[in-house]
Each structure stands twice: as C-alpha cells, then as structure tokens.
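# no letters, just coordinates:
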C-alpha cells in the first residue's frame, strides 16, 4: 500500500465563498487519479480549517467559531467513512487557540476518525517558539498524535509579497523552514521528546541549515563578550541534534532536496507526500524522485508506506 501523507480536500460550502482550486472538492477524482499511479491511501486535512488558503480580505481563519470547525470535521469524518480504504484525516488546530478551541480539537481527535493534527508554522505573525504554543504541544504529546506543520494562508515569511504565486512557492516554503526551526529552538522536542512533528513542503530548507541552527545556539561572535547576551535557549544540546527527531514529507519537485533530506533526516523519517490536491500532477514526479534515490529497495518501501504506517499507526 503506497500512502500519501499530504493531501487536502474542502467541503462544497467552502468552495463558493472562497477562491479555491476545483480539485479540492473532487474527492472521487482524487482517489481515482492517485490509484492510477499506485497511491492507495491519502491522509487529508486543511491547514485553514473551514477557511480559505487564498488570502481573502476580511477573513480571519483563526477566528472560526467552534461550531463551524466541528461541522467541518464532521464532514471530513464522513468522507473517511465513505472511502475507508483510501482516506484518513487530520484535525485542524490553532496552536495558540484558547482552552475551548484546544479542548474541542482534542475531543475531535479522540473520537477516532482522525490520525493526527495539522497546524500552521506561523499564526498571524507569531512563530512556534512562542511559549503560548506550549499548551498545544503538551496536548499533542499526551495524545501521542502526529502533527503536520503546514504553512498558513498568510505566512509571516511572506510579508510584503503581493503576487500570490510568490506567496505560494516562496513565502510558504520559507515559513516552513522558519516555523519548524522555531519548534526545535523553542525546546518543544526537548520538553516533549515523544512529539511526532512532520515538516511539510519537504521540510523547506531545513536540511541545509543544521550548522546555522547551531550558530543560533552558540553564536561565536558573542563568545568573548562585548555585547548584550541573548537569553539561553531551552535546549540541553545543539539544535542540529534534534533534527533526527523530525519527519519530513516529499512535497517538493526537487530531487536534490529529497537527497539532502535523506542525508540529514534519514530514510526512516521521510514520508511520501504530494500536496495533491491542490497540486494536481505532483504524484508522478514525487514517485519518480523516490524511485531515483540511491538507497536499497527496503528504504524506498519505507518512504512509500512503512514510515507512514508506523507514524500514523495505520
């Protein structure tokens, strides 16, 4: 069974008020298209809940009422029930949500139709090293639930980008890089070593930044004093040593990025992910890149299915 851990679908009522790719509403078409290339199961969710991934004036994805999110998750659970061989789903959560929001997200996960959470790598300009995210990470740790770290509609790293194409392919890529890096630097993997964090977008550029993260932890330019020292990070060892505790997907058309992730994270921490829908057509290039990796067939099978089965307990 080949498993895609990164796909999105949206209910019909979300398609009318918001500009969204039509592929998001065609669940049978997605299943048929993926079966044609050998992908039998897709883990779907929404990084905006019932909101809009395309920035819309006056729409605040983080202000969605509980009853609206509950209705959205009921729809997602219904899609899984209708396609049990081909779909699993994720609960959307705001990592800075209030007690009611987080309690509702936890209960939705406990109800059994979901296999993890999806949250944003930045929220209204705030990154995940903010201590206020601690309640969410404590909850995810207690539930032993995987968490997909996904760029938001309006990423902090995309501030100033007015062309939506640049926002999609540059701003969100950079937001994943910074947001997941902030998860490491914020000490969440230190405090909750059982956390199961998945960096989407192939982890952004994290595979290239291990040494840069360590320079944040121990900046040599301040080692001899002469400047105001920064407060210590909540880590007991260099940040690069926590990277192997992360998972990354393959949702990037770059074979070079995939090879770098193989070196930094390891074949046992890479998950097949296409971001399709909405990126229809990404399935074949991603599968070809995995087939082209210089690894034993056992490792390719792990990336295609075994790692996802283990992480999501499928």
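Right, received. Where do you want to start? What you see is a predicted model, and the numbers here were worked out from it, not measured in a lab. Numbering: from 1, shown residues only.

# drop to CA atoms for contacts and neighbour counts, all remaining ones
Noted.

# for the stretch 101-250 of the chain, what spans make up the strands?
114-120, 122-123, 126-127, 146-150, 196-199, 247-249 (DSSP state E, counting those that start in this stretch).

# tabulate those strands (a markdown table), appending distance to residue 212 and mean neighbour count.
As requested, the strands of the stretch 101-250 of the chain are exported to a markdown table (distance: least, CA to CA, whole Å; neighbours: other CA atoms under 10 Å):
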| stretch | distance to residue 212 | mean neighbour count |
| --- | --- | --- |
| strand 114-120 | 23 | 24 |
| strand 122-123 | 20 | 25 |
| strand 126-127 | 18 | 20 |
| strand 146-150 | 21 | 25 |
| strand 196-199 | 18 | 24 |
| strand 247-249 | 19 | 27 |
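
# is it possible to get TSV of the ones you listed that adds distance to residue 303?
Formatted as TSV, those follow (distance: least, CA to CA, whole Å):
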stretch	distance to residue 303
strand 114-120	18
strand 122-123	27
strand 126-127	29
strand 146-150	16
strand 196-199	13
strand 247-249	9
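
# identify whichever of those strands lies nearest to residue 233.
Closest approach to residue 233 among the strands of the stretch 101-250 of the chain is made by strand 126-127 (15.0 Å; CA to CA).

# A further structure is provided below for comparison with the first:
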C-alpha cells in the first residue's frame, strides 16, 4: 500500500478529461431481426425530442435524455463544466454476452457504428470506446480491430461473461490482444446478482456494483492474470474499483494465511496495485484520498458516469474541492493521468 510520487511536469489544466461516460443512440434497428431471433432485446421508446426510455422486452430499464445521443449537447455541457475530453462508452445493457456470439457480434457492430456518428460532432473531444462480443475471443478481437481502424480509441468490457470472470482463458486472450495492440480497456460492472433483498433502494447498484468490480480485480490478481499479461496493458476499473480498496488488507491477510485456497498469484495482492487504473467516481473526499494512497496518484482518473442519475455533477467536483489532495495531485487526476491511459 505504497504512495508513489506524483508525475512531474503538470502545471496547468486546460480542461478535464472524463474517462467514464456513456451513450445511447437515438434509436437502432430491431435487434431480433438483425441478430436473427431471440426475445427481450433492448429497444428505445421515444417520449419526446429530448426524452426516451430504454426498454428490455416489455420492461422499462432506464429513462434517458438527449445528452445520451446528441454530440452537440454533450459538447455544450462539457464547455459549461470545463471538460476538454470525454471517453464515450457503451451502456452495458447492450453487451449481449448472454446471446450466441454471432448475435452479439452483429449487435456490437450496430452500436459501435452509431457511437462514431455521435462522436462525429467533435472527434477530438468525444473519444468513442467500442463494445465487443466478449464471449468469443476471436470475434471480440476481430470487432476490436475493425473499430480501432474506424476511429474508436479503446474498448469497454463488462466485468464478467456469465460465470466466467476476467481470469477466464478466453477473456485473457482478448486482454493480451489489447496489450499487443496498445489499446486501453475500461472495465464496467454489469449483470449484478438479483434477489428480493437487492430489489429495494437501488441495492443492486449500491452494493452489487461495488462487489462485482472488487471480485473482478481479485480475479485478475488471484487468478494470476497480471502475472501472464505484460505491464504495458492499460486497464481501468470503474467506480473507484468498487469495494476493493477498503478490503485489500483482508485479501493480503488471506493470501498469506491460506495460500492453499487463496489464489495463484506470484506476489501478495497488494503488489499488483500499480498494474491497473481506477476512476474517481467515489463521491467522498476521504474515499478518494484512500484510492490515491493505495494505487498511487498516477493511477486515478477522473470519471463521472455521465449522464446517468448516479453520476458525479459537476464533473470533477470531488477532486477540485478535495482538501486532502495536493494541487499537483489534482492536476494529475483531472487530466494528466488520463492522457497517459488514453495514449494522448
């Protein structure tokens, strides 16, 4: 749990870089027709020029507004909030990991192409990240390569495919491809467990999402993935890495005291905190200070979860107003670290 000196040479921020935002197109083809069958596909029920509802089959999933699909509106909001660049990533409900891989590949192609249309409003400021059919590593690598050639700047993946976590051999193959191509990866939790206890108070989002991200970081560490992948892999976990930071001491203790059952990593879990990034969406000054102390001030990136209701508004406020961060750390978190992660 080391502290690393801040990166040198950062003296000013000309605008923040937000690595965690989402888009939803203003409509798309009927996915059952495009994919060749199946039920309960997402579709968009448009209620006005500025509002719509994401539907999954006949169920309402999420109400959204025009800033999900309008590049021009996003740019106006960015100007208002002193955000220079947004990474624009898929909304995880469209991943389709539970479908046959050929269907998920067709869906990914549709949404990836629509993302480019949204970001065409200013490709220098709106940087699209694609989605891939992660259940099939060959298809995932092929779609990633197609998207990078078309103008995407990275990839967002869900944190698991059914019961396969990030230490699954096929997913590791895809991450190796990303490392070889020097493509940044953003990991977002999705498909949280459900039960009557989790259907109150948005508990799936308030407890399930942090737990999912924590579990998948552990899968990469205890499953030996970071021992297999080159240090050059640029991978970032959403929502501050979930509950991982608070419980790393417990994981280290378990690794030392029960090596017969806890993981296959070559080093203690805390030895790997410099192998990944986390975003800053933790909404609390002390929690953000803990993250910076844990992974180092060069490994935390501004993220907001814009434009969804649980996102941070205004962007970067927990960084900018944080009395526990130095001026240089704030500069690194607001923009400098993201430039490294994105290869700008």
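Done, it's in. What you see is a predicted model, and the numbers here were worked out from it, not measured in a lab.

# coming back round to it: so for residue 289 of the first structure, which of the strands of the stretch 101-250 of the first structure sits nearest?
Set against residue 289 of the first structure and scored by CA to CA, these come closest in strand 247-249, at 12.5 Å.

# ok, and what's touching the closest one?
Identification of contacts with strand 247-249 of the first structure by CA atoms under 8 Å, 6 or more residues apart in numbering yields 5-6, 196-203, 261, 265, 269-273.

# against the second structure, where does that strand fall?
Mapped onto the second structure using TM-score structural alignment, strand 247-249 of the first structure covers residues 277-279.

# for the counterpart of residue 212 of the second structure in the first structure, what are its contacts?
Structural alignment (TM-score structural alignment) places residue 212 of the second structure against residue 175 in the first structure. Counting by CA under 8 Å, 6+ apart, residue 175 of the first structure makes contact with 121-122, 151, 155-158, 204.

# against residue 162 of the first structure, how distant is residue 175 of the first structure?
Distance, residue 175 of the first structure to residue 162 of the first structure, using CA to CA, to the nearest Å: 16 Å.

# what do you get for residue 286 of the first structure?
According to CA to CA, residue 286 of the first structure and residue 162 of the first structure sit 29 Å apart.

# and if you look at residue 10 of the first structure?
According to CA to CA, residue 10 of the first structure and residue 162 of the first structure sit 25 Å apart.

# between those two, which is the more surrounded one?
The neighbour count for residue 10 of the first structure versus residue 162, taken as other CA atoms under 10 Å, is higher for residue 10 (26 against 9).

# what about the helices in the second structure?
Under the criterion DSSP state H, helices of the second structure are mapped to 31-35, 71-81, 101-119, 137-150, 169-181, 203, 209-222, 225-228, 244-257, 285-295, 317-320, 327-331, 337-342.

# most tightly surrounded among those?
Most buried of those by mean neighbour count (mean count of other CA atoms under 10 Å) is helix 209-222; its value is a mean of 23.

# check the mean deviation of that one from the first structure.
When the first structure is superposed, helix 209-222 of the second structure averages 1.3 Å from its matched positions, counting by mean CA distance after the TM-score superposition for the first structure.

# got the angle between that helix and helix 169-181?
Helix 209-222 of the second structure and helix 169-181 are oriented at 80 degrees to each other (axes from the mean of the first three to the mean of the last three CA atoms, to 10 degrees).

# coming back round to it: overlap between the contacts of residue 175 of the first structure and the second structure?
Among the contacts of residue 175 of the first structure, the contacts conserved in the second structure (both residues aligned by TM-score structural alignment, their matches' CA atoms under 8 Å) are 121, 151, 155, 204.

# for residue 186 of the first structure, grab the count of nearby residues.
Neighbours of residue 186 of the first structure using other CA under 10 Å come to 22.

# residue in the second structure paired with it?
Correspondence of residue 186 of the first structure to the second structure, assessed by TM-score structural alignment: residue 223.

# ok, that match - contacts?
Taking CA under 8 Å, 6+ apart as the test, what residue 223 of the second structure contacts is 167, 263-265.

# now with 6 Å?
By CA atoms under 6 Å, 6 or more residues apart in numbering, residue 223 of the second structure lies in contact with 167, 263-264.

# same check for those, but in the first structure.
Counting by both residues aligned by TM-score structural alignment, their matches' CA atoms under 6 Å, those that remain in contact in the first structure are residue 167.

# top of the contacts of residue 223 of the second structure by neighbour count?
Neighbour max across the contacts of residue 223 of the second structure (other CA under 10 Å) = residue 167, 22 neighbours.

# picking that back up, closest one of the contacts of residue 223 of the second structure to residue 136 of the second structure?
The shortest gap between residue 136 of the second structure and any of the contacts of residue 223 of the second structure belongs to residue 167, at 14.4 Å (CA to CA).

# so what does the closest one match up with in the first structure?
So, by TM-score structural alignment, residue 167 of the second structure is matched to residue 129.

# quick check: closest non-adjacent residue to that match.
residue 186 (4.0 Å; CA to CA, 6 or more residues apart in numbering).

# for residue 201 of the first structure, same thing?
Counting by CA to CA, 6+ apart, residue 201 of the first structure lies nearest to residue 251, which is 4.8 Å off, once chain neighbours are set aside.

# mind checking how far the one you found is from residue 205 of the first structure?
Residue 251 of the first structure is 12 Å from residue 205 of the first structure, by CA to CA.

# how about residue 99 of the first structure?
Separation of residue 99 of the first structure from residue 205 of the first structure (CA to CA) stands at 33 Å.

# same check, this time on residue 256 of the first structure
Distance, residue 256 of the first structure to residue 205 of the first structure, by CA to CA: 11 Å.

# ok, residue 12 of the first structure next?
34 Å.

# right, so of the strands of the stretch 101-250 of the first structure, which gets closest to residue 80 of the first structure?
The closest of the strands of the stretch 101-250 of the first structure to residue 80 of the first structure is strand 114-120. By CA to CA, the value is 8.8 Å.

# which part of the second structure matches that closest one?
Under TM-score structural alignment, the match for strand 114-120 of the first structure is residues 152-158.

# any idea how far the matching stretch is from the chain center?
Centroid separation between stretch 152-158 of the second structure and its chain, computed with CA atoms, centre = their mean, to the nearest Å, is 8 Å.

# cool, stretch 120-131 of the first structure as well?
Chain-centre distance of stretch 120-131 of the first structure: 13 Å, with CA atoms, centre = their mean.

# from start to finish, how long is it in a straight line?
Start-to-end, stretch 120-131 of the first structure (CA to CA) is 15 Å.

# contacts for that stretch next, please.
With CA under 6 Å, 6+ apart as the test, stretch 120-131 of the first structure has contacts from 149-152, 156, 176, 179, 182-183, 186.
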